[in-house]
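>>> when you get a sec, could you give me coordinates for this:
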Amino acid sequence: MPFINDKLKYYADERNRKEIEEKQKVPDVTDSPADQPIRKIQTRYRFDVEEVMKRLRKRILGQEHVLKNIENMLKIVWADITDSDKPLHIGLFLGPTGVGKTEIVRVLAEAIHGNRESFCRVDMNTLSLDHYAAALTGAPPGYVGSREGSTILDKEKIEGSYSRPGIILFDEIEKASPQVIQTLLNVFDNGVMTIASGEETIDFRNTLIFMTSNLGTKEIQSFADNKFAFLAKQAIYFFNPGNWGKRGRETVLDHLIKRRLESSFQPEFINRIDDIITFNWLERQTLFEIIDLLTEQINRKLLRYGCQLELDVSAKEFLVEKGFDKKYGARTLKRAVRKYVQVPLAELLIKQTAREGVSYIAQRSIAGIEIKIMHTI
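Below you'll find the predicted structure:
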């Protein structure tokens, strides 16, 4: 029975791997300082903070203040000096849609684990009712499914391994029911979630916890569109000249976000979050950088055809005109690239008019964007 044999071999290999990782653990420090062995400083985590940040800075544009916070967090985690009884990190990402809140978690998972999908993602809009808390902790005793201890959480991705932390993303946290929030509060406190059956636990103490929220999006957009009109509505700032200075933007937005958070979550929940970071809306110049990034991704796909694509300035300006929308962020830009670049490019490939060893250039035309042969590679 080859299937059974393969499964047995898989479990044996996993058991051997875990035993090897256990042997590599740093010995526990004894209670007596005199008994502590003299050894070089070492860390259990094997990811390189500098390499992780290089990848993040290449893929996440226009959010340098966010990346700086992520870098500081990774340094603390890598040094292994976090509270051992709580999750490694609890972060909340706020800001407009389409600015990279979810993408930054994907890239972080790719940089640490080598796979963009190596994290557990929970869409909190699916847990909007109180009884949906059972989707996290399993059905309580006496209810259907209680013995199975089923949960939507991926234990392996959450717990990670000895050398790499687990990652979980709670997307759109503001849409979760109060009961679900209370369940998360318990996790933030002790780092462990017990499945309702009582037979299994999920350990979050080796986990990076991220949450995203669109709280304050309308107000942030209003501030971006007309700063002075927005300030006029915020009397506490309108009558305080000190908030009109160089740091007026940060002061107003911080105050705004704080008010929205306090109206949506209990203080004890907010108080357990390590970092609350507001993403910037995308500026026009950042969109040109995103277009270059999207073009690079297209060219990686074109390697199989032996050709490549370049966008000239006129084509980029056209895409920015069609795709610049602060309300929807980079998503409208991606739709513009898909419509005006990828569709005509796909037509070339389908008709087999695209030739190997040829470089194509996308230029603005009366109809939109036209792709022409630039030169031979």
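>>> from here on, contacts and neighbour counts on C-alpha atoms
Fine.
>>> all strands for the stretch 251-377 of the chain, in order.
Applying DSSP state E, counting those that start in this stretch to the stretch 251-377 of the chain gives strands spanning 275-278, 308-311, 358-364, 369-376.
>>> output these in JSON lines; the columns should cover mean neighbour count.
Shown next, in JSON lines, are these (neighbours: other Cα atoms under 10 Å):
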{"stretch": "strand 275-278", "mean neighbour count": "20"}
{"stretch": "strand 308-311", "mean neighbour count": "20"}
{"stretch": "strand 358-364", "mean neighbour count": "19"}
{"stretch": "strand 369-376", "mean neighbour count": "15"}
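>>> in a markdown table, list these along with distance to residue 17.
Formatted as a markdown table, the strands of the stretch 251-377 of the chain follow (distance: least, Cα to Cα, whole Å):
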| stretch | distance to residue 17 |
| --- | --- |
| strand 275-278 | 34 |
| strand 308-311 | 43 |
| strand 358-364 | 47 |
| strand 369-376 | 50 |
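>>> also this sequence, please, to line up against the first:
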Amino acid sequence: MTAPTLTPEHIKDLPNWLREIDVALAANPQVAITGNLRDFVILPRPGTPHPRFATVIEALSTLLSIAGHSCQITFDIVSGPRVLHDNESGSAAAVLSQLDRKASDSGTTQLRALQQLLESVAVSERPMCLVIDNASRLTPGPDFSDPEFHRVLVVAEKLLSTARRNPVPGPHITPLYNTVFWLVDQENDLPHWLVATDTVRVVSIPAPTFGQRRTAVTSLVPSLPGGVDLDPTAREAVIESYAAQTNGLTLRSITEVNRLAIDRRIVATSIEDAIRTFRVGVPDNPWQDPALKQRIREGAKYLGSRVLGQQAPIRKTVDILIRSTTGLTGAQGSGDSSRPQGILFFAGPTGVGKTELAKSMAELVFGRKDAFIRFDMSEFSSEHAEARLIGAPPGYVGHNTGGELTNAVRHNPFSLLLFDEIEKAHPRILDKFLQILEDGRLTDGNGSTVYFSEALIVFTSNLGVYRTDSQGERVPVVSRGRPYIEIESTIRAAVSEHFTKDIGRPELLNRIGDNIVVFDFISPRTAEDLVPMFVDNVTRRVHSISGTHISVADSVIQQLVESACERLDFGGRGVGTIVETMLVNPLSRALFEMDISTAHATVTAITQDSTGWMVTLS
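The predicted structure is shown next:
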């Protein structure tokens, strides 16, 4: 079907980047076009309210035709030169015919043909334009050292000062250049000595705006299952939701979402399911699984059995999970949000269960241990460690391998991501979380987009627990025994001060919002519960390895509890250290020396002498 003819009066309806090129036709002999090159472009379709979806090449050709440039040639390294559009005189075909004769006489390579084509177009006495498609692929190397390619670029530079301007029948009053267009992935795919001049204009094609996405989906909704049956109010609601949820997607991707919805019979009112499936590649939505809702109903009990003495953090965590399963994440915003399903900032003393609660959340929600992915942010204290998270940029060693974070989410979008000791990360690395927390996506070193919209994000931190005094000593700010409300307010204030004043990232704190969860110190009552739990773990391990049943006398457990209560400032890890030092180490020694045929033994006492702790077995 022939594309409808556009006239100069339609230029005002074209995207801004095309209008910028229209301005450049009389002022710049060469134009470098970069940005969103592989997307569709929305062009008006005279006589109908429905737009036309065109490629960038087709849109550029349409603009040139409106301007009166009816003789257009395109070139790419695969197909070589060909006519893009020609007038009745056949000027473009004549130029290519002449090049073909030269090539047959001398065995010209593609790059040599491009050089000759550049020279022919630039000095032609007839109005003519050349579009070099995929110019970033003209040579396989990352630089401009290939002799033939370098000569093409040098010729292009020389032609900047010798390019002709010819009268063109159209809306422009002054003569127009025989413009050469370079379509490149990035501006630096051409040497700076070519593009960094006043005579070469660089035009960037941006990602589609909300208005452009809305225009696109308006024409697509009727093709969805049930789309034509929607009443005007329902259709408008679907269009608004569709356009809002496709933020970050190209127009080409939106058309693919539409095809996916049609293929999987997803009705128009459930278009968010098609968008999510397109982004993460998984058709099922575990967040809407009835089994998950049932597990979360028992969530406080389950998490409370794994993390002792932290009722307030557990209650806050369960509230976040309930919000996610009801689909209300980000519901306070004006549009449908693609933010992560949950964002939590666990703060408090060491060893009180922050990491354990994150692990338990992952198992509760996703039902598997491999859904828990931990990043120790002390390993990302240097600015250059960013490459480990998202991958090295092109041209650097390892850029093809991707980043640890982006790879993990790409392979497992339904997961819990724990960023441990976040305050130790370099502030430049923290900037990466701005896009993750706000838009639920991140671009890796290769330029691919990774979506975090199905993940849980958990940060942990010890901010506000200690400070460095004037002598450089680390002294506690909060201590065990103070009321929880006082501990919570002190730690929250320290977290706020760190992000706003210390590192100057208040926008990151704003995205975390009120999801700062403060953990309390381990209490003696919690220690009384932890010690038997740790002892049971030890006895089960002994039985699984050696088959020996070990019992521990109540008096021994009480002795361990009393010692553990003296180390509560170190949290659960301090309790575990006491059990290891007083029970596990001497028990290991006793079992090593014991007759392996012993089926049962009881630890009746633990004692200490100058050599260390010992157990008495009977």
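>>> which of the strands of the stretch 251-377 of the first structure sits closest to residue 3 of the first structure?
Taking Cα to Cα, strand 308-311 is the member of the strands of the stretch 251-377 of the first structure nearest to residue 3 of the first structure, at 43.9 Å.
>>> which of the strands of the stretch 251-377 of the first structure sits closest to residue 351 of the first structure?
Nearest to residue 351 of the first structure, of the strands of the stretch 251-377 of the first structure and by Cα to Cα, is strand 369-376 at 14.0 Å.
>>> what helices or strands is the closest one leaning on?
helix 343-350, strand 358-364 (3 or more Cα pairs under 8 Å, 6 or more residues apart in numbering; DSSP states H and E).
>>> with adjacent residues omitted, what lies nearest to the equivalent of residue 152 of the first structure over in the second structure?
Taking TM-score structural alignment, residue 152 of the first structure has residue 404 as its aligned residue in the second structure. Leaving out its chain neighbours, the residue that sits closest to residue 404 of the second structure by Cα to Cα, 6 or more residues apart in numbering is residue 389, at 4.9 Å.
>>> same deal with residue 340 of the second structure?
residue 453 (4.2 Å).
>>> count of neighbours near that neighbour?
If you count neighbours by other Cα atoms under 10 Å, residue 453 of the second structure ends up with 23.
>>> what does the longest helix seen in the second structure contact?
When every helix of the second structure is counted residue by residue (DSSP state H), the longest turns out to be helix 524-546. Outside of helix 524-546 of the second structure, the residues that reach it under the criterion Cα atoms under 8 Å, 6 or more residues apart in numbering are 308-309, 548-552, 557, 560-561, 564-565, 568, 572, 575-576, 579, 584, 596.
>>> only the buried subset of these, as a PyMOL command please.
Selection of the buried residues among the contacts of helix 524-546 of the second structure in PyMOL, burial being defined by 16 or more other Cα atoms under 10 Å:
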select buried, resi 308+309+548+549+550+551+552+557+560+561+564+565+568+572+575+576+579+584
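>>> show me where the stretch 1-150 of the second structure has its strands.
30-35, 41-43, 52-54, 72-76, 80-85, 129-132.
>>> what packs against the first one?
So that's strand 30-35 of the second structure. strand 180-183, strand 200-205.
>>> deepest-packed of these, please.
Highest mean neighbour count among those (mean count of other Cα atoms under 10 Å): strand 180-183, with a mean of 24.
>>> mind putting the helices and strands packed on strand 369-376 of the first structure into a markdown table with distance to residue 80 of the first structure?
Formatted as a markdown table, these follow (distance: least, Cα to Cα, whole Å):
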| stretch | distance to residue 80 of the first structure |
| --- | --- |
| helix 343-350 | 48 |
| strand 358-364 | 49 |
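>>> quick one, which of these is nearest to residue 132 of the first structure?
helix 343-350 (41.5 Å).
>>> just the residues contacting the closest one, thanks.
354, 370-371.
>>> make it 7 Å
residue 354 (Cα atoms under 7 Å, 6 or more residues apart in numbering).
>>> tilt between that helix and strand 358-364?
Counting by axes from the mean of the first three to the mean of the last three Cα atoms, to 10 degrees, helix 343-350 of the first structure lies at 150 degrees to strand 358-364.
>>> out of the helices and strands packed on strand 369-376 of the first structure, flag the one nearest residue 236 of the first structure.
Nearest of these (Cα to Cα): strand 358-364, 47.9 Å.
>>> mind listing the helices for the stretch 101-250 of the first structure?
Applying DSSP state H, counting those that start in this stretch to the stretch 101-250 of the first structure gives helices spanning 101-113, 134-137, 155-159, 178-190, 217-225, 227-233, 235-238, 248-264.
>>> export the ones you listed to CSV and tack on distance to residue 376 of the first structure and mean neighbour count?
Shown next, in CSV, are those (distance: least, Cα to Cα, whole Å; neighbours: other Cα atoms under 10 Å):
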stretch, distance to residue 376 of the first structure, mean neighbour count
helix 101-113, 34, 21
helix 134-137, 56, 21
helix 155-159, 46, 19
helix 178-190, 57, 17
helix 217-225, 45, 16
helix 227-233, 50, 14
helix 235-238, 60, 14
helix 248-264, 50, 15
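>>> looking at these, spot the one closest to residue 169 of the first structure.
helix 101-113 (7.4 Å).
>>> average offset between that closest one and the second structure?
Comparing helix 101-113 of the first structure with its match in the second structure after superposition yields a mean distance of 2.2 Å (mean Cα distance after the TM-score superposition for the first structure).
>>> what helices and strands are in contact with that helix?
Helix 101-113 of the first structure is packed against helix 49-59, with contacts defined by 3 or more Cα pairs under 7 Å, 6 or more residues apart in numbering; DSSP states H and E.
>>> closest to the centroid, which residue in the first structure?
residue 105 (2.1 Å; Cα atoms, centre = their mean).
>>> number of nearby residues for residue 301 of the second structure?
Neighbours of residue 301 of the second structure using other Cα under 10 Å come to 12.
>>> that one maps to what in the first structure?
For residue 301 of the second structure, the residue aligned by TM-score structural alignment is residue 54.
>>> quick one: that match from residue 60 of the first structure, how far?
10 Å (Cα to Cα, to the nearest Å).
>>> try residue 259 of the first structure
Residue 259 of the first structure is 28 Å from residue 60 of the first structure, by Cα to Cα.
>>> quick one: the aligned residue in the first structure for residue 458 of the second structure from residue 375 of the first structure, how far?
The alignment partner of residue 458 of the second structure in the first structure, by TM-score structural alignment, is residue 210. When distance is defined by Cα to Cα, residue 210 of the first structure is 46 Å away from residue 375 of the first structure.
>>> one more: residue 58 of the first structure?
28 Å.
>>> with residue 312 of the first structure instead?
Counting by Cα to Cα, the gap from residue 312 of the first structure to residue 375 of the first structure is 14 Å.
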